[in-house]
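Visitor: Quick one: sequence and predicted model below, then my questions.
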Amino acid sequence: MQGKKDYQEKLFASFQLSERIPEENFYRRLKGALDLDFLYPLTKGYYGESGQKSIDPVVFFKLCLVGYLENIISDRKLIDHCSMRLDILYFIGYDIDEELPWHSTISRTRQLFPESVFEEVFTRVLALCVEKGMVSGHTQAIDSAPVKANASMDSLELKVPKEDLEAHLHNVRHISAMDKKKLQ
């Protein structure tokens, strides 16, 4: 006999994200590897003492990480994407019936912190991932294709101060030489 599935939404459901996300899922493993409590003292000085509570800085930076990992540059698309993925909801600490922050909250919070905070967070997250065995290696390889640039040479910005440039290039060449010796 042919079956027919009739969907009727339940008013109440017993559901736990932790039971639905496989142990080997990337975001579940990442949640276990990252202890981002260092963000509270790091970002405390950028908030006022009164007013409405802001988005949790741990949630904000986890959302930024998801955007990076999923290659999503629009805050609106990021929130839409996260709301549809159970593993990401579990990673950022939201339940299926919790409303995610507004995309504009993400944009405003991003403007709150200086570049140095993002650099420190990136460095610490990378170190935590290396420590937990999620990332390894010394050399990065990039596969690329030539693309004609549409930029003025006057707009280029040197990230290393001019007086430190020679020393920086020497260090980079030394590290590169060490990596080449390891491969031989």
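Guide: Received the coordinates, thanks.

Visitor: only C-alpha atoms for contact and neighbour calcs from this point on.
Guide: Noted.

Visitor: Show me the residue sitting in the middle of this protein in space.
Guide: Within the chain, the residue whose C-alpha comes closest to the C-alpha centroid is Leu65; the distance, by C-alpha atoms, centre = their mean, is 0.9 Å.

Visitor: putting a second one here so we can go through both:
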Amino acid sequence: MRRDEGVQEDLIAVWSEIPRSPGHAFYDKLQKLLRDAGFDAFVEDLCKPYYAAKMGAPSLPPGRYFRMHMVGYFEGIDSERGITWRCADSFSLRDFLRLSSREKVPDHSWLSKTRAR
């Protein structure tokens, strides 16, 4: 019963220590193009009449909404559930959607509600 042979390693994986792939070249270039063109500010101004100033839970940002539909278009996904699943499954798509490591991918019902507006 020799217990002094070694020390148990940490059991917690820190987010910053998890290896990341370089990303998806297409979505990285598209992201740069959208940022350089001021896409988010443009669609926020365009969609402003359809959003309440303050009411209930925070809305899905228009830039994220349109980016999710771009993913669906470019990857041939025609259902909102499929788009949500695909975006939640990929770190590079989470980066494209401008989500932090702690934010969740918007649920398909958010996409449906926003589309209904």
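Guide: Ah, there it is. Quick caveat: nothing in here was measured; it's all calculated off a predicted structure.

Visitor: Give me the aligned partner of the residue nearest to the centre of the first structure over in the second structure.
Guide: When the two structures are superposed using TM-score structural alignment, Leu65 of the first structure falls opposite Met70 in the second structure.

Visitor: Can you classify the residue nearest to the centre of the first structure as helix, strand or coil?
Guide: Under DSSP: H, G, I helix; E, B strand; the rest coil, Leu65 of the first structure falls in the helix class.

Visitor: about what we covered before: next one: the match of Leu65 of the first structure from Tyr27 of the second structure, what distance?
Guide: According to C-alpha to C-alpha, to the nearest Å, Met70 of the second structure and Tyr27 of the second structure sit 10 Å apart.

Visitor: Looking for the alignment partner of Ser54 of the first structure in the second structure.
Guide: Under the alignment (TM-score structural alignment), Ser54 of the first structure pairs with Ser59 in the second structure.

Visitor: Assign a three-state SS to its match, would you?
Guide: Criterion first, three-state DSSP; result for Ser59 of the second structure: coil.

Visitor: One more: the one 4 residues further on?
Guide: Here Gly63 of the second structure takes the helix state, with states given by three-state DSSP.

Visitor: count of neighbours near the nearest residue to it once chain neighbours are set aside?
Guide: Here the nearest residue to Gly63 of the second structure in space, its sequence neighbours aside, is Asp40; by C-alpha to C-alpha, 6 or more residues apart in numbering that works out to 4.9 Å. A count of neighbours around Asp40 of the second structure, defined by other C-alpha atoms under 10 Å, yields 17.
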